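# model this:
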Amino acid sequence: MAKTTLTLLTLALLLLLLSTPAHSTSPPAIYVFGDSAVDAGNNNFLDIEIKSNFAPYGIDYPGGVATGRFTNGLTFADFISQWFGLMLIPPIMDGHSTQGANTKGFNYASAAAGLLPKTCEVTKNPMSMGKQVELFTKTVNEYLPSLPMYKDKAALSSDLSKSFFLVHMGSNDYMLNYFDPNFSTAKEHNPEQFADLLVTELGKSLEELSNLGARKFIVFGIGLLGCTPVVIDKMKVETKCAESVNEAVKIFNTKLEAKLVQLCSTLKGSTFTMGNPYNLGREVMDNPGFKETRKPCCGSGDGKGPCSRNQVPCQDRTAYKFWDFTHPTQATHELLAKKCFDGTGVCTPLNLIELMQKI
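Now for the predicted structure:
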């Protein structure tokens, strides 16, 4: 039975690889930082209630495994790494990920993480953006130099400079902090001030990564939070989306774009491309390629919460934009990844193929 399961998993992975637009050249590694959008299973190893290591999460992942990803299958970070011919980037908190000689990258992202310490206090999540950078510092200073291929510091520096650093962070600072009526954050900061606060914090982390050797960055802005099922439910909006939430997020994205332009000039040798799921989300809402863009494929209370354990999800998951109350389906992840990988308008000023070719 175990052998049959292994064979099916191998076949599923093979079919998945054959169906992707693989590229002949790839970055040496991809390092992923962020929240539940790109968490590859780190929360499985944390003392935190927010987890997704149970069915129906992972129902479309190779082998139907609930890995701890907050979707029905792969995330956009997974698609990107596969299309570059790399493995699925393992979660840093899984002790097995550092037992061998892994030179292809690590995933530091954690669901419910934020840029601000206060945001992480809400969910008792220790993996803020600052903590994730701390873990990467340990990877650079301790783990990677212990590998035979990186005994030469120049070799490590060279590979780090060519590797991709993917960041998706900030959504929870709005969802679990700014727009939570239980906190006074919105009374203390107007949308402009709060966006400045977040962008400043993110900028500090990006500078720290640069000081550790990072040179090629893909930094994602925030998507249409006002169109997520949970926000629509909480704010009782009659229209497609809660536009007041979207407008606040749009301010953040604008300021982030300006910050990345600034960092390009101050961090010599660094290249930043910005991923903008906001614009793609608007395109999907206005001209849907999905049959359902408001209701989730699964989730408790008609969009109020995550999928219940062993809940039966919708049958055609490719027709849904949202998997649960706030997270996208694998189909949505793949659309974002494809647009960013070799398309136009989502990752600018360079898509990832162009970033790969950047010297």
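
# Only C-alpha atoms from now on, for both contacts and neighbour counts.
OK.

# Going along the chain, name the strands of the stretch 101-250 of the chain.
164-168, 216-220 (DSSP state E, counting those that start in this stretch).

# would CSV of those with distance to Val231 and mean neighbour count be doable?
As requested, those are arranged in CSV below (distance: least, CA to CA, whole Å; neighbours: other CA atoms under 10 Å):
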stretch, distance to Val231, mean neighbour count
strand 164-168, 20, 24
strand 216-220, 21, 24
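
# The ones you listed into a markdown table, with extra columns for distance to Ile251?
Formatted as a markdown table, the strands of the stretch 101-250 of the chain follow (distance: least, CA to CA, whole Å):
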| stretch | distance to Ile251 |
| --- | --- |
| strand 164-168 | 16 |
| strand 216-220 | 14 |
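
# I'd guessed Tyr320 sits against Thr293; true?
Yes: at 6.2 Å, Tyr320 counts as touching Thr293 under the criterion of CA atoms under 8 Å.

# What are the buried residues along stretch 243-255?
The neighbour-count check on stretch 243-255 (16 or more other CA atoms under 10 Å) flags Val245, Asn246, Ala248, Val249, Lys250, Ile251, Phe252, Asn253, Lys255 as buried.

# higher neighbour count, Tyr320 and Thr293?
Using other CA atoms under 10 Å, the more surrounded residue of Tyr320 and Thr293 is Tyr320, with 25 against 21.

# Check the burial of the residue nearest to the more buried one when sequence neighbours are not counted by counting its neighbours.
Spatial nearest neighbour of Tyr320, chain neighbours left out: Glu292 (4.9 Å); criterion: CA to CA, 6 or more residues apart in numbering. Taking other CA under 10 Å as the criterion, the count of residues near Glu292 is 16.

# Ser171 now?
Using other CA under 10 Å, Ser171 has 23 other residues around it.

# Please tell me how far it sits from Phe76.
When CA to CA, to the nearest Å is the yardstick, Ser171 and Phe76 sit 16 Å from each other.

# Who are the packing partners of the helix or strand containing Ala331?
Using DSSP states H and E, Ala331 falls within helix 330-342. Packing partners of helix 330-342 (3 or more CA pairs under 8 Å, 6 or more residues apart in numbering; DSSP states H and E): helix 76-83, strand 320-322, strand 347-348, helix 352-357.

# out of the ones you listed, deepest packed?
Among the helices and strands packed on helix 330-342, strand 320-322 has the highest mean neighbour count (mean count of other CA atoms under 10 Å), at a mean of 28.

# helices and strands around it, which ones?
Helices and strands touching strand 320-322, by 3+ CA pairs under 8 Å, 6+ apart, are strand 292-296, helix 330-342.

# and Leu11, how many neighbours?
14.

# Need the three-state assignment for it.
Of the three states, Leu11 takes helix under DSSP: H, G, I helix; E, B strand; the rest coil.

# roughly how far apart are it and Thr200?
In terms of CA to CA, Leu11 sits 46 Å off from Thr200.

# Also Phe220?
Taking CA to CA as the measure, Phe220 falls 15 Å from Thr200.

# Can you give me the buried ones in the helix holding Ala331?
Neighbour-count burial for helix 330-342, with 16+ other CA under 10 Å as criterion, is recorded at Gln330, Ala331, Thr332, His333, Glu334, Leu336, Ala337, Lys338, Lys339, Cys340, Phe341, Asp342.

# Next, the structure of the following sequence, for comparison with the previous one:
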Amino acid sequence: MSTASVPLPNWINYALLPLINLTLAFLVSGLVVWIIGENPWEALQLMLQGALGRGEGIGFTLFYATNFIFTGLSVAVAYHAGLFNIGSEGQAYVGGLGAALAALALDHYVPWYVTMPFAVLGAALFGAAWALIPALLQAKRGSHIVITTIMFNFIGAALMVYLLVNVFIVPGKMAPETRTFLEGGQLPKLDWLIAMFGGKLGPAPFNVSFLIALVMCVVVWVLIWRTKLGFEMRTMGLSRSAADYAGISYTRIVVITMLISGGLAGMMALNPVLGASARLQVEFVGGAGFVGIAVSLMGRNHPLGIIIAAILFGVLYQGGAELSFDMPNITRDMIVVIQGLVILFAGALEFMCRPMIVRAYQTFVKG
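Now for the predicted structure:
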């Protein structure tokens, strides 16, 4: 029997293997840091201190993590149905339009907690709508979802630039962005949450969308593992022929799954649009849709694992920014290299250590 088919306990699959892969990624990263003439241990300390050492750093770390939770969930939902949604970037971008329209329409009249449900719904609907055409092309015409969602990323970016430059731009301003939302269209900061642990949030844009992301994690867990629809999605993902034999409609599952996936990606826009900048800007997604792929893979497509992986990437983003200030030799490009190594070991080389772990498990645990 090959090692790939040997069943392992969940604590190995979901904890030990990711930990080993992450350790290898940091060891290789440390070697790169040492080669350029810096102390790897000192670099790691500075990174962790910048990301987790004070309230402001924690706020920025969780702000980035919020983006990655939404996009990671988006990728995970599609993955469970056997679909690989590469379009979270574009879906989040278009989802920002739905959130911004809600804020622009309501911020004059109602407080933020009235605007928020409409913004959540708008972001989800616009993100889902942007995933609908690739879903129909996959289900009806056999066009591969990877190709169509990648193409729709570029179409969505072009559409949003056109709208911001020609439709929503503030008269007399050069910046392609909407007007700043009033207080009724802004999500408040979670400074009270950081204060509970004795820290000060400062200028970090950590906001209520983090709580929405956690709620979505619970919703996705219930959907995938506690509902009939989730069972049908997982069945489709494991074996399309078995799903067909059981009478599960391929077209229905593909379309519903992609709508949910696109809606989750669209909700990512709440964090930067209503939380951080309080306006819709060009390129606000900033690659979070693609990072979500790594977050989902590293988190084993489980909401709890996605939260942990998202925080890790939040640490890399915030800690890396601080590190590039304290160690000038470690440029922003070097931080991208470190992030790439984490993605490489956690994703592409995910099962590199599995044969060794299987042999050790069979030898020392099962005898």
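
# what's the TM-score for these two chains?
Once the chains are laid over each other, their TM-score by TM-score structural alignment, normalised by the length of structure 1 reads 0.27; 151 aligned residues with a CA RMSD of 6.1 Å.

# sorry, back to before: right, and the residue nearest to Tyr320 of structure 1 touches Lys321 too?
Yes: here Glu292 of structure 1 reaches Lys321: they are 6.4 Å apart, a contact under CA under 8 Å.

# Quick one: the helices and strands packed on strand 320-322 of structure 1 as CSV, columns for distance to Leu160 of structure 1 too.
Below are those laid out as CSV (distance: least, CA to CA, whole Å):
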stretch, distance to Leu160 of structure 1
strand 292-296, 39
helix 330-342, 20
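
# Tell me which residues touch the spatially closest residue to Leu336 of structure 1 that is not a sequence neighbour, please.
Spatial nearest neighbour of Leu336 of structure 1, excluding adjacent residues (CA to CA, 6+ apart): Phe76 at 6.5 Å. Residues near Phe76 of structure 1 by CA atoms under 8 Å, 6 or more residues apart in numbering: Val38, Gln330, His333, Glu334, Leu336, Ala337.

# Let me know the closest of the residues you listed to Asp196 of structure 1.
When the contacts of Phe76 of structure 1 are ranked by distance to Asp196 of structure 1 (CA to CA), Val38 comes first, at 23.7 Å.

# re earlier: nearest to Gln82 of structure 1, of the helices and strands packed on strand 320-322 of structure 1?
Closest to Gln82 of structure 1 of these is helix 330-342 (CA to CA; 10.7 Å).

# Which residue comes closest to Gly50 of structure 2 once chain neighbours are left out?
Leaving aside its sequence neighbours, Gly50 of structure 2 sits nearest to Gly319 (CA to CA, 6+ apart; 4.8 Å).

# I'd like to know how many residues surround the one you found.
For Gly319 of structure 2, the count of nearby residues is 27 (other CA under 10 Å).

# ok, now Gln362 of structure 2?
Neighbours of Gln362 of structure 2 (other CA under 10 Å): 13.

# State the distance from it to Pro355 of structure 2.
11 Å.

# same deal with Gly292 of structure 2?
In terms of CA to CA, Gly292 of structure 2 sits 27 Å off from Pro355 of structure 2.

# again, but for Gln91 of structure 2
Distance, Gln91 of structure 2 to Pro355 of structure 2, using CA to CA: 38 Å.

# Likewise for Ala131 of structure 2?
Ala131 of structure 2 sits 38 Å away from Pro355 of structure 2, taking CA to CA as the criterion.

# ditto for Pro40 of structure 2
Using CA to CA, Pro40 of structure 2 is found at 29 Å from Pro355 of structure 2.

# same thing with Thr61 of structure 2?
Taking CA to CA as the measure, Thr61 of structure 2 falls 34 Å from Pro355 of structure 2.

# Of those two, give the one with the bigger neighbour count.
Thr61 (27 against 14).

# Now do the SS call for the more buried one.
helix.

# Work out for me the element the residue nearest to it when sequence neighbours are not counted sits within.
Spatial nearest neighbour of Thr61 of structure 2, excluding adjacent residues (CA to CA, 6+ apart): Gly314 at 4.5 Å. In this assignment (DSSP H and E), Gly314 of structure 2 forms part of helix 303-326.

# Check which helices and strands that helix sits against.
Other helices and strands packing on helix 303-326 of structure 2, by 3+ CA pairs under 8 Å, 6+ apart, are helix 40-52, helix 55-80, helix 209-226, helix 288-298, helix 332-343.

# what's the neighbour count on the nearest residue to Phe220 of structure 1 once chain neighbours are set aside?
Sequence neighbours aside, Gly275 is the residue nearest to Phe220 of structure 1 in space, at 4.2 Å (criterion: CA to CA, 6+ apart). The number of residues packed near Gly275 of structure 1 is 30, by other CA under 10 Å.

# Could you do Ala195 of structure 1 as well?
Applying other CA under 10 Å, we find 24 residues neighbouring Ala195 of structure 1.

# Is it in contact with Ile251, as I believe?
Yes: contact criterion CA under 8 Å: Ala195 of structure 1 and Ile251 qualify, at 6.5 Å.

# Now do the buried residues in the one helix or strand Gly237 of structure 2 maps to.
Using DSSP H and E, Gly237 of structure 2 maps to helix 228-238. Neighbour-count burial for helix 228-238 of structure 2, counted by 16+ other CA under 10 Å, picks out Leu229, Gly230, Phe231, Glu232, Met233, Arg234, Thr235, Met236, Gly237.

# What's the separation between Asp159 of structure 1 and Leu8 of structure 1?
For Asp159 of structure 1, the distance to Leu8 of structure 1 - CA to CA - is 34 Å.

# So for those two, which residue has more residues nearby?
Applying other CA under 10 Å to Asp159 of structure 1 and Leu8 shows that Asp159 carries more neighbours, namely 18 against 14.

# quick one on the thing from earlier: Serialize the buried residues of helix 330-342 of structure 1 to a markdown table and add fields for distance to Phe136 of structure 1.
Below are those laid out as a markdown table (distance: CA to CA, whole Å):
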| residue | distance to Phe136 of structure 1 |
| --- | --- |
| Gln330 | 27 |
| Ala331 | 30 |
| Thr332 | 28 |
| His333 | 25 |
| Glu334 | 26 |
| Leu336 | 26 |
| Ala337 | 24 |
| Lys338 | 27 |
| Lys339 | 28 |
| Cys340 | 24 |
| Phe341 | 24 |
| Asp342 | 28 |
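
# out of those, who's nearest Thr4 of structure 1?
Within the buried residues of helix 330-342 of structure 1, proximity to Thr4 of structure 1 (CA to CA) peaks at Gln330, which comes in at 25.4 Å.

# just checking, what packs against the helix or strand that contains Leu19 of structure 2?
Using DSSP H and E, Leu19 of structure 2 sits within helix 17-35. Packing contacts for helix 17-35 of structure 2, counted by 3+ CA pairs under 8 Å, 6+ apart, involve helix 40-52, helix 332-343.
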